[in-house]
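S.K.: What shape does this take:
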Amino acid sequence: MDHVPTTMCTQHPDNARVPTWSRDEVIQGDDEVHEAYLAYSLYGCREVMWDFEGKDVDIYVIRKLLTRYPEYFRDHVIGRDIYLTLRLPNPWAETAERKLFSQALELIPTAYDIAREFYGDDNINGVFQVILPLTSRAEELIFTYRYYERVVAGKAFLELLPGVRVMDVLGSVRPSTIDVIPLIEDLNSMLGISRIIIGYWKAIRPKYLRVFIARSDPAMNYGLIPAVLMAKIALSKALNLGRELELEVYPIIGVGPTPFRGHLTPYNVDNVVKEYPCVRTFTVQSAFRYDYPENEVINAVARLNNRSPSTECPIQDHELLMGVIGRYVDHYQREIEGLANAINLVSNYVPRRRARKLHIGLFGYSRGFRGVVLPRAITFVATLYSLGIPPEILGASVINELSDREYTALSETYINMRHDLEAAAKYVCHECLDMITRFSKVFGVGGEVIDMVRRDVKAIEELGIRAGPSDYESRKHELLAQLLINSLVEGRKDDAARYMTEMAIIRRSIG
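M.R.: Okay, here's the model as predicted:
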């Protein structure tokens, strides 16, 4: 397992504070190259995700890293000691950007040539792993593997002139193959993860397989509790299947800083590790790195790096948990459908931290369900927190409907449920719910959905969890949320944006 990193620094735009080295509030361009260097050298992450999904990307990243920071990279060999892993756009889901799929893969042989020249070693594959988001079928993984093998690397053998092959002019193309990592994000794919793994294994026979389980988008689409249960079921299935196939499976989980997105912060590492003991690699996102004291971040990453993952993620009674998921999803999605107008209105004032492209219309894919278009997960979470409706509580009234067996299974499976709900519940703003009802024409939210939210709040309180501010910072957050709503009613857009940022700084994360 030593060759598989335990921490993966990512470019998620969830940081409330702007790092001191960034030349702008929006991190982009050469600043992202410097950021990757700091991820390795300062914070101690052994892997960096270089993200082609929905954003402009520097394709010369390997050259810039090795030429700008040669002393560090001579001692820390990229592709052997530390890793750069590409997240591709999914050409089946992101049709407007599907040509970037091939552009990203073409970076790999160039990285090999640069690393070979820098290290003087033919056996260093600078980049050799790619992540395919929104994976739903084995065929998508097989296509990605074979596209690289036969199109990117295989073109070296094409004869374009009599007796002249591509490699005779451009040189050989290495590596000849890559590792493809499925990123599983939706309910059907998580429950069908065995089908995806088996299909890929039969076609490719990889030596090992890294499987990436999402937490943010499942939470946005299905609710907090279903997202945790889905992730655990998928992890359990993947590891059990790996044992059956005699295939080493190394799970990755994409955890953000808020409880809704996974609750991985420098102060909550032990709880998250306890929740997901079988996970090999945890994502260390931007808010984790930039919204906490630097020494605390470095120590937390070191603790993640030095842990020994379990080989099992046992789950009790899948069928019982599936019943909980089904009821929760239906209730949660009805609430989000009713809140969608307010979410989309307020999302316009969330501060931007990365130069991401829009995920609607011609510029990519949108996130949503039941015909409702929603912003991306980080913005979605920020919006609801800023309205005094932490998304963690939505759907919680379903807990009152569970049988004793169902509640026991839920509590034993989601071991940090109470802790996560307590962390979120202090951002509930009762007055904000009254204000949204009072100004329903502005926010486009009916009284029925606010009543559903109130029932969720009551359910949380019946668990013995205080819903509302509990300290100075959360009381300040409550006042800012009320000011935000007033500023939107009065059309004071600049004030609204400022209040959003101030609340994010209190939460130590945008979303």
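
S.K.: can we go C-alpha only for contacts and neighbour counts from here?
M.R.: Fine.

S.K.: do you know how far residue 134 is from residue 90?
M.R.: 7 Å (CA to CA, to the nearest Å).

S.K.: Assign residue 282 to helix, strand or coil.
M.R.: strand (DSSP: H, G, I helix; E, B strand; the rest coil).

S.K.: oh sorry, the question was meant for residue 433
M.R.: Under three-state DSSP, residue 433 comes out as helix.

S.K.: thought it was touching residue 388?
M.R.: Yes: contact criterion CA atoms under 8 Å: residue 433 and residue 388 qualify, at 7.4 Å.

S.K.: So for the two, which sits in the more crowded spot?
M.R.: Each of residue 433 and residue 388 has its neighbours counted (other CA atoms under 10 Å); residue 388 has more, 25 against 19.

S.K.: measure the residue nearest the centre of the chain to residue 5 for me?
M.R.: Residue closest to the mean C-alpha point of the chain, counted by CA atoms, centre = their mean, is residue 254 at 4.3 Å. Distance of residue 254 to residue 5, given as CA to CA: 14 Å.

S.K.: now swap in residue 235 and tell me
M.R.: From residue 235 to residue 5 the distance is 18 Å (CA to CA).

S.K.: cool, residue 166 as well?
M.R.: Taking CA to CA, one finds residue 166 at 35 Å from residue 5.

S.K.: For these two, indicate the residue with more neighbours.
M.R.: A count of neighbours by other CA under 10 Å puts residue 5 above the other of residue 166 and residue 5, at 20 against 17.

S.K.: Give the full set of residues in contact with that one.
M.R.: 46, 47, 82, 83, 280, 281, 305 (CA atoms under 8 Å, 6 or more residues apart in numbering).

S.K.: In JSON lines, list those residues along with neighbour count, secondary structure and distance to residue 223.
M.R.: Below are the contacts of residue 5 laid out as JSON lines (neighbours: other CA atoms under 10 Å; DSSP: H, G, I helix; E, B strand; the rest coil; distance: CA to CA, whole Å):
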{"residue": "46", "neighbour count": "25", "secondary structure": "coil", "distance to residue 223": "31"}
{"residue": "47", "neighbour count": "26", "secondary structure": "strand", "distance to residue 223": "29"}
{"residue": "82", "neighbour count": "20", "secondary structure": "strand", "distance to residue 223": "35"}
{"residue": "83", "neighbour count": "25", "secondary structure": "strand", "distance to residue 223": "33"}
{"residue": "280", "neighbour count": "26", "secondary structure": "coil", "distance to residue 223": "24"}
{"residue": "281", "neighbour count": "24", "secondary structure": "strand", "distance to residue 223": "23"}
{"residue": "305", "neighbour count": "18", "secondary structure": "helix", "distance to residue 223": "30"}
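
S.K.: Before we compare anything, build this one as well:
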Amino acid sequence: MRKVPSTMATQHPDSATKFVPVREEPDEAVYSLKMPTQGLGCDEYMVDYMGKLTPYHQIGQIVLRLTQEKIVPGKDVFITPRMVSDFAEEPFRQFMTLFAVMEGIYYSISSTGEQGILEIVQAMTSTVEELVRCEERANNLFGIVEKELKIPREGKKLRIIPLFEGVAELLSTREVLTKYAKIASVKDYVRVFLGKSETALLYGHPASALSCKVALSDCQLAAEELGIDIYPIFGGGSLPFRGHICFENAKNFLEEYSGTRTYTIQSGMRYDHGSEKTIKLNEMIRSSIKKEATRFSLDERRRIVTSIMIFAKNYLQEISEITERVMMVARFVPDQRERILGSEEVRYYRELRDVKDLAAHCPDKSIAQVIEGLETGTFRKLPRVIKFTAALYTCGLPPELIGTGNALKEIKEVQGQEWLNSLLHEIFPSLINDIEAVTKYYSKGFLVTKKIAESIENLKSFATFHELDNKYGILVKAAESYIKDLEAGKSTTPSKFAIQIAPGEVSEYLGGSVSANLGKLILDLGKLRGSLG
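M.R.: Sure thing, here's the model as predicted:
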């Protein structure tokens, strides 16, 4: 049986301290995969073609550089691309990604005899059959490369890693994996990618975390039913909203998301927290990973799903009041990687953001009716999750707080105090810790509507709110003045200025233009948090 990676370095643009151009990514990959004496000690590196401006020859470059370092891809470490999901809309981008994979495989087999690239991440498509067709397509191309370039292929094949994002998608994990394993005649193992971030963008922090926990439990049940191994990858960033995968929170997330076999180590962790903490985090995950998922009974699962729907409903109601303003701020969040496509230009994200699918999974008809009645058109225009998260934090409103207080109050009223106690202390014990970790970034700013203010007051019954961090508060005020002028349509005169944020510590904004100065403020706020978004 193959080695299962414990940590996967990714190309997410969530670092506040570093812009990474594509020309530096091969070096980044090698450094991420080298042993801690020379690198970070990650087991796997994801090359991302999902809306990102990644050169098609990048996989081959990484393979060649690894082999020069006497590191064998596919055996010592792993390179795993993520590709566009929709073949009907973007067939040539998918083909080009697959040919890029073949180039990497060719170089790897030629140099080491190992396949090099074993798997490709593909976001869940509308049908299980399309996942199987994608795997067939990849292996058909593999056959062409074998024939034309005379490489030995016996015993080698490419596999697909399905990516599940969204509450409805995560709650369908067991059903989909069971069907996929049977259609694809899987006899040994399946890796599956569970996405926390995009789910949080659409449904809020608690709903996304609980959905991932249910999916992890369901993966274990599916594995037992099928008689195969299922190895979940938990995709998350270092801020609580996106997974809270950081060294300081390692004990919590390893317990909370038990059953995960691979955790993503994104750019915010690697660059904003630094190499030393990243190496320690890699070592801690590798030594302390919990292979057994929390098991939920049918009754517990039904109750958890009802709680998920209550969290999601309240989040959707509150975020809908401020969506347009958040989108305006998000336009000024600097790109920290080179992208070519926004969320509206990728069919996968357009379909994922149809939140009406949520109601079909709701056990409570009255809650389902409220969800079905929501005006959800604006959600399809939301920016990608990192810009969305950065925009909310820049306005002094951590997204973890949105909808949570009102939802906890409603859960108590609808499901009872006993269930609420169980939810907070046994099922999702990290929730209050996650909330308390971000309260020092809450500034009662201009985004806080009456409904959101009420929700935050309710949340104070469950969590301790810390004083606003002084440095953070000063920079939020500066950003807020720019944002209010932009909203009012005022033509802000270009300016250069400096702010004293602490004795002997000055932040300078010398770009002159509104976009340059606001963009730097957004990055500086991200540095204080330890991640852009």
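
S.K.: TM between them?
M.R.: After superposition, the two chains reach a TM-score (TM-score structural alignment, normalised by the length of structure 1) of 0.86; 467 aligned residues with a CA RMSD of 2.1 Å.

S.K.: so the residue nearest to the centre of structure 1 touches residue 214, yeah?
M.R.: Yes: between residue 254 of structure 1 and residue 214 there is a contact under CA under 8 Å: 5.0 Å.

S.K.: which one in structure 2 is aligned with residue 267 of structure 1?
M.R.: Counting by TM-score structural alignment, residue 267 of structure 1 lines up with residue 248 in structure 2.

S.K.: burial count for whatever residue of structure 1 lines up with residue 263 of structure 2?
M.R.: Matched by TM-score structural alignment, residue 263 of structure 2 corresponds to residue 282 in structure 1. Neighbours of residue 282 of structure 1 under the rule other CA under 10 Å: 25.

S.K.: dump the residue contacts of residue 282 of structure 1.
M.R.: 6, 7, 8, 252, 253, 254, 255, 304.

S.K.: now those as a markdown table including secondary structure and distance to residue 326 of structure 1?
M.R.: Shown next, in a markdown table, are the contacts of residue 282 of structure 1 (DSSP: H, G, I helix; E, B strand; the rest coil; distance: CA to CA, whole Å):
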| residue | secondary structure | distance to residue 326 of structure 1 |
| --- | --- | --- |
| 6 | coil | 33 |
| 7 | strand | 32 |
| 8 | strand | 32 |
| 252 | strand | 25 |
| 253 | strand | 23 |
| 254 | strand | 23 |
| 255 | coil | 23 |
| 304 | helix | 33 |
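
S.K.: Can you tell me which of the residues you listed is nearest residue 498 of structure 1?
M.R.: Distance to residue 498 of structure 1 across those (CA to CA) is lowest for residue 255, with 26.8 Å.

S.K.: For the aligned residue in structure 2 for that closest one, which non-adjacent residue is closest in space?
M.R.: Aligning on TM-score structural alignment places residue 255 of structure 1 opposite residue 236 in structure 2. Sequence neighbours aside, residue 243 is the residue nearest to residue 236 of structure 2 in space, at 4.5 Å (criterion: CA to CA, 6 or more residues apart in numbering).

S.K.: can you count the residues close to that neighbour?
M.R.: 25.

S.K.: Contact partners for it?
M.R.: Shown in contact with residue 243 of structure 2 (CA under 8 Å, 6+ apart): 196, 197, 209, 235, 236, 237, 253.

S.K.: switch the cut-off to 10 Å
M.R.: Residues near residue 243 of structure 2 by CA atoms under 10 Å, 6 or more residues apart in numbering: 195-197, 200, 205, 208-209, 234-237, 249, 253, 257, 263-264, 434.

S.K.: and for residue 433 and residue 388 of structure 1, which residues touch both?
M.R.: By CA under 10 Å, 6+ apart, the residues touching both residue 433 of structure 1 and residue 388 are residue 482.

S.K.: which residues in structure 2 form strands?
M.R.: 7-9, 44-48, 78-83, 119-123, 159-165, 189-195, 229-235, 262-265, 495-502, 505-512 (DSSP state E).

S.K.: and of those, who's closest to residue 133 of structure 2?
M.R.: strand 159-165 (10.1 Å).

S.K.: any idea of the angle the closest one forms with strand 78-83?
M.R.: Counting by axes from the mean of the first three to the mean of the last three CA atoms, to 10 degrees, strand 159-165 of structure 2 points 60 degrees away from the direction of strand 78-83.

S.K.: Tell me how far the match of residue 263 of structure 2 lies from residue 172 of structure 1.
M.R.: Taking CA to CA, one finds residue 282 of structure 1 at 35 Å from residue 172 of structure 1.

S.K.: on that earlier part again, name the residues contacting each of residue 254 and residue 5 of structure 1.
M.R.: What both residue 254 of structure 1 and residue 5 touch, as defined by CA under 10 Å, 6+ apart, is the set 281, 282.

S.K.: Where in structure 2 does stretch 333-345 of structure 1 align, residue-wise?
M.R.: Going by TM-score structural alignment: stretch 333-345 of structure 1 matches residues 316-328.

S.K.: quick one: stretch 468-480 of structure 2 to chain centroid distance?
M.R.: 26 Å (CA atoms, centre = their mean, to the nearest Å).

S.K.: ignore the last one, stretch 76-90 of structure 1
M.R.: The answer for stretch 76-90 of structure 1 is 17 Å, by CA atoms, centre = their mean.

S.K.: and it, which residues are buried?
M.R.: Neighbour-count burial for stretch 76-90 of structure 1 flags 76-79, 82-90 (criterion: 16 or more other CA atoms under 10 Å).
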